[in-house]
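Asks: no sequence for this one, just the structure:
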């Protein structure tokens, strides 16, 4: 009798999650394309000029078609100019600034997305990004504005403190899953609330995180030695955290695809029962996976507090990144470099959405709808295949 003979099949939720996370790159690209089409329809429908010309469509249909083109083209060109390159700027150094803003927004998204993706590969659903980011931000921030350490050492210690804080907070869910069987979805949701109210309390407590002499729930500014240096000078907001995220992405890829630890992670993610029969300590893998996942999500909190919001932070420092990371991980198909690309795309949405709203008066909620529709299409690959008439994937043979 082999290990697969005695192994029980994975649960329905784990099976669905595995199918979503293991889809092809083509499906991800087509999902993004369809989401942009849906976004274009919403932009056209909400445009006042389009609605006005629709009233006399049958007498002059070209007016409505022209209005639709102007609204959609104007919105998406503004999105591009606000996230990649602004052609209206005379100098290249000024025109490329939107791209640096995109990469700045993408930095914490990539880090948090890697954490969620790593948990996915082990068959776990880490939706506790908000709590892990808050704890990591509190730990890194406390070191950043409290301790007077030598240059470079201060920054390294602050980063490590944040990563360790996120790892410990994520490890709680892994430990409870391993020891008691508590589902990590419920545990991480509850830990989000615990972290939020804990940090909120500390931000209102003098001598803890609250800035001295202030009544506002906000920390002091970070010391200069604890701030991630700017990558291209003070004119741009992009900092060395992006370079750190590139290195972390490569490290996670090596861990998952080339190391023995990553092999155990993948085996447990495919079938925990078979992995247990094969001699893999599944409970230990759960703990390790959630610790590493929390550390990566914690790095996103570090990037926020030491790279973006260096003047002091409040309880909303996570900025929704913990939940956006789930979408990034799904779009990246839980592959490190896929998550990296998805993080840049969502960073472009964040950077360009404000420009689109300012230039074309398009509600920024349209960008949120596009992001949500991407998730919808990723979660429904048969729909994408039906629209584009793609063949069904071949079933893998059993060796």
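Replies: Happy to help now that I have it. Computed from a predicted structure; not experimentally measured.
Asks: can we go C-alpha only for contacts and neighbour counts from here?
Replies: Will do.
Asks: Doesn't residue 234 lie inside a helix?
Replies: No - going by DSSP: H, G, I helix; E, B strand; the rest coil, the assignment for residue 234 is coil, not a helix.
Asks: Check the chain and tell me which residue is nearest its centre.
Replies: residue 325 (2.3 Å; C-alpha atoms, centre = their mean).
Asks: helix/strand/coil for the residue lying closest to it once chain neighbours are set aside?
Replies: Leaving aside its sequence neighbours, residue 325 sits nearest to residue 113 (C-alpha to C-alpha, 6 or more residues apart in numbering; 4.3 Å). With three-state DSSP as the basis, residue 113 sits in helix.
Asks: Tell me who's in contact with residue 113.
Replies: For residue 113, the contact set (C-alpha atoms under 8 Å, 6 or more residues apart in numbering) comprises 297, 325-329, 339, 343.
Asks: Quick check: residue 312 vs residue 249, distance?
Replies: The spacing between residue 312 and residue 249, counted by C-alpha to C-alpha, to the nearest Å, is 28 Å.
Asks: do residue 265 as well
Replies: From residue 265 to residue 249 the distance is 17 Å (C-alpha to C-alpha).
Asks: got it, and residue 203?
Replies: 32 Å.
Asks: Equivalent analysis for residue 235, please.
Replies: Residue 235 is 27 Å from residue 249, by C-alpha to C-alpha.
Asks: between those two, which one's more packed in?
Replies: A side-by-side neighbour count of residue 235 and residue 249, using other C-alpha atoms under 10 Å, places residue 249 first with 22 against 11.
Asks: The more buried one - that's part of a helix, no?
Replies: Yes - counting by three-state DSSP, residue 249 is part of a helix.
Asks: residues contacting residue 199?
Replies: 134-135, 138, 315.
Asks: what two of those residues are the furthest from one another?
Replies: Farthest pair in the contacts of residue 199 (C-alpha to C-alpha) is 135 and 315. Separation: 10.3 Å.
Asks: Settle it for me: which of these two has more neighbours?
Replies: residue 135 (30 against 21).
Asks: I'd like to know which elements the helix or strand harbouring that one is packed against.
Replies: Using DSSP states H and E, residue 135 falls within helix 129-146. Judged by 3 or more C-alpha pairs under 8 Å, 6 or more residues apart in numbering; DSSP states H and E, the packing partners of helix 129-146 are helix 153-180, helix 184-203, helix 282-303, helix 321-331.
Asks: And here is the other one:
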């Protein structure tokens, strides 16, 4: 059995096992798993509105997954995607509401502001890692909390003591009457196109450019890369900056599309942390991230239909997601089993 087939089978088997064990959990908790999963399915694909909301939910997950996956592919563990997403959300919301410009200028400017904010938030742990050898995991975790409280303070400052920014101008909005009407007045917006464009950008950078080759090389072996003449410090910083750009754009999806403003938060959005699981499920590949984000976005939105339609609490879906992550993380065991089954088949 080829590695490509194994790489494809591991996440599929993980999802199946997650759903299976999730069904057992429902059964032991006194709920009907068949009705629960039917309600989940209908919550995702039941009608045009549900489908629109599901696709809308997927957009920031794709970008958060790309942010984590890009750092992983270059040998770094960016747990700061949540903070980078939050500062990107604020930057996009602020530019969207603070100035009035033609849409052809205003929307790209708001997106660039989100990307720049995320890049700056990624640059800090990147430079500390490159110059002072401070582990990026520690710094990025701390940066998440700094982002949360700094942004809350900024929201208060720009809203004259209020709890949320003003609504963005229509010229900065990703919303679309066409998509809304097509999906029975859902909040689906053009952010999904931005997210898919970034998938292509990540693939192009990593697979088709000299910079991408160097970034991957430094990730595989920094000492060998330095010996080969590559600037390791520059590539570490660049990796974190690009990762931050993807995360910042994830925040722009919420600011310019879903909500149209940013409110003070008592806690994290969770999207950045889920991006770790999305990247893991997608094997840190651009195409795989689309798959992982689609699964997570669908489960997150579809879960809302389970309490009403089947009486199953949404916490059960969180358990199913956790189980899927567990089985993906245990992919080595699944790989060993598949390898042994393949050898037995060949022996026969």
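Replies: Cool, the structure landed. Only a predicted model underlies this, so the values are computations on that prediction, with no experimental measurement involved.
Asks: where does the TM-score land?
Replies: In this superposition the chains share a TM-score of 0.91, using TM-score structural alignment, normalised by the length of the second structure; 334 aligned residues with a C-alpha RMSD of 1.9 Å.
Asks: related to what we said a few turns ago, wait, the residue nearest to the centre of the first structure sits on residue 118?
Replies: No - checked against C-alpha atoms under 8 Å, the pair residue 325 of the first structure and residue 118 is beyond contact range at 11.7 Å.
Asks: show me the contacts for residue 260 of the second structure.
Replies: 93, 167-168, 173, 254.
Asks: Neighbour-wise, which one of the residues you listed leads?
Replies: Top of these by neighbour count (other C-alpha under 10 Å): residue 93, with 33 neighbours.
Asks: And that one? What does it align with in the first structure?
Replies: For residue 93 of the second structure, the aligned residue in the first structure is residue 141 (criterion: TM-score structural alignment).
Asks: shouldn't that match be in contact with residue 304?
Replies: No - in this structure, residue 141 of the first structure is not within contact of residue 304 by C-alpha under 8 Å, at 9.8 Å.
Asks: What does residue 355 of the first structure correspond to in the second structure?
Replies: That one, residue 355 of the first structure, aligns with residue 305 by TM-score structural alignment.
Asks: residues near the closest residue to that match other than its chain neighbours, how many?
Replies: Sequence neighbours aside, residue 43 is the residue nearest to residue 305 of the second structure in space, at 5.1 Å (criterion: C-alpha to C-alpha, 6+ apart). By other C-alpha under 10 Å, the residues close to residue 43 of the second structure number 25.
Asks: what residue of the first structure matches up with residue 192 of the second structure?
Replies: So, by TM-score structural alignment, residue 192 of the second structure is matched to residue 242.
Asks: Can you tell me how far its match is from residue 312 of the first structure?
Replies: The value you get for residue 242 of the first structure to residue 312 of the first structure, if C-alpha to C-alpha is used, is 20 Å.
Asks: now swap in residue 86 of the first structure and tell me
Replies: In terms of C-alpha to C-alpha, residue 86 of the first structure sits 31 Å off from residue 312 of the first structure.
Asks: Take the contacts of residue 199 of the first structure and map them onto the second structure. Which survive?
Replies: Here is what carries over to the second structure from those, by both residues aligned by TM-score structural alignment, their matches' C-alpha atoms under 8 Å: 134-135, 138.
Asks: for the equivalent of residue 102 of the second structure over in the first structure, helix, strand, or coil?
Replies: When the first structure is aligned by TM-score structural alignment, residue 102 of the second structure is paired with residue 150. Look at residue 150 of the first structure: counting by three-state DSSP, its state is coil.
Asks: what number of residues lie near residue 150 of the first structure?
Replies: By other C-alpha under 10 Å, 10 other residues sit near residue 150 of the first structure.
Asks: got it, and residue 187 of the first structure?
Replies: 19.
Asks: And residue 228 of the first structure, what's its match in the second structure?
Replies: So residue 228 of the first structure corresponds to residue 174, using TM-score structural alignment.
Asks: from what I can see its match touches residue 191, true?
Replies: Yes - with contacts counted by C-alpha under 8 Å, residue 174 of the second structure reaches residue 191, the gap being 6.3 Å.
Asks: the more surrounded of those two?
Replies: residue 191 (26 against 22).
Asks: Run through the residues that contact the residue lying closest to the more buried one once chain neighbours are set aside.
Replies: Residue nearest to residue 191 of the second structure in three dimensions, not counting chain neighbours: residue 253, with 5.7 Å by C-alpha to C-alpha, 6+ apart. Contact partners of residue 253 of the second structure, counting by C-alpha under 8 Å, 6+ apart, are 59-60, 89, 174, 191.
Asks: In the first structure, what sits opposite residue 116 of the second structure in the alignment?
Replies: In the first structure, residue 116 of the second structure lands on residue 164 (TM-score structural alignment).
Asks: show me what contacts the closest residue to its match other than its chain neighbours?
Replies: Counting by C-alpha to C-alpha, 6+ apart, residue 164 of the first structure lies nearest to residue 295, which is 6.2 Å off, once chain neighbours are set aside. Residues near residue 295 of the first structure by C-alpha under 8 Å, 6+ apart: 115, 163-168, 170.
Asks: and if you look at residue 42 of the second structure?
Replies: Counting by C-alpha under 8 Å, 6+ apart, residue 42 of the second structure has contacts 50, 302, 305.
Asks: From the residues you listed, which land in helices?
Replies: 50, 302 (DSSP state H).
Asks: May I see the contacts of residue 42 of the second structure organised as TSV, with distance to residue 78 of the second structure added?
Replies: Output for the contacts of residue 42 of the second structure, formatted as TSV (distance: C-alpha to C-alpha, whole Å):
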residue	distance to residue 78 of the second structure
50	32
302	28
305	33
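Asks: Among the contacts of residue 42 of the second structure, which one is most surrounded by other residues?
Replies: Ranked by neighbour count (other C-alpha under 10 Å), the contacts of residue 42 of the second structure have residue 302 at the top, with 25 neighbours.
Asks: Relative to residue 236 of the first structure, how far out is residue 94 of the first structure?
Replies: Counting by C-alpha to C-alpha - residue 94 of the first structure and residue 236 of the first structure are separated by 10 Å.
Asks: Between the two, which has more neighbouring residues?
Replies: residue 236 (18 against 15).
Asks: Please enumerate the helices of the stretch 251-399 of the first structure.
Replies: 260-270, 272-277, 282-303, 321-331, 336-360, 365-378, 381-388 (DSSP state H, counting those that start in this stretch).
Asks: Format those as JSON lines; extra columns: distance to residue 177 of the first structure.
Replies: Formatted as JSON lines, the helices of the stretch 251-399 of the first structure follow (distance: least, C-alpha to C-alpha, whole Å):
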{"stretch": "helix 260-270", "distance to residue 177 of the first structure": "14"}
{"stretch": "helix 272-277", "distance to residue 177 of the first structure": "13"}
{"stretch": "helix 282-303", "distance to residue 177 of the first structure": "7"}
{"stretch": "helix 321-331", "distance to residue 177 of the first structure": "20"}
{"stretch": "helix 336-360", "distance to residue 177 of the first structure": "24"}
{"stretch": "helix 365-378", "distance to residue 177 of the first structure": "27"}
{"stretch": "helix 381-388", "distance to residue 177 of the first structure": "30"}
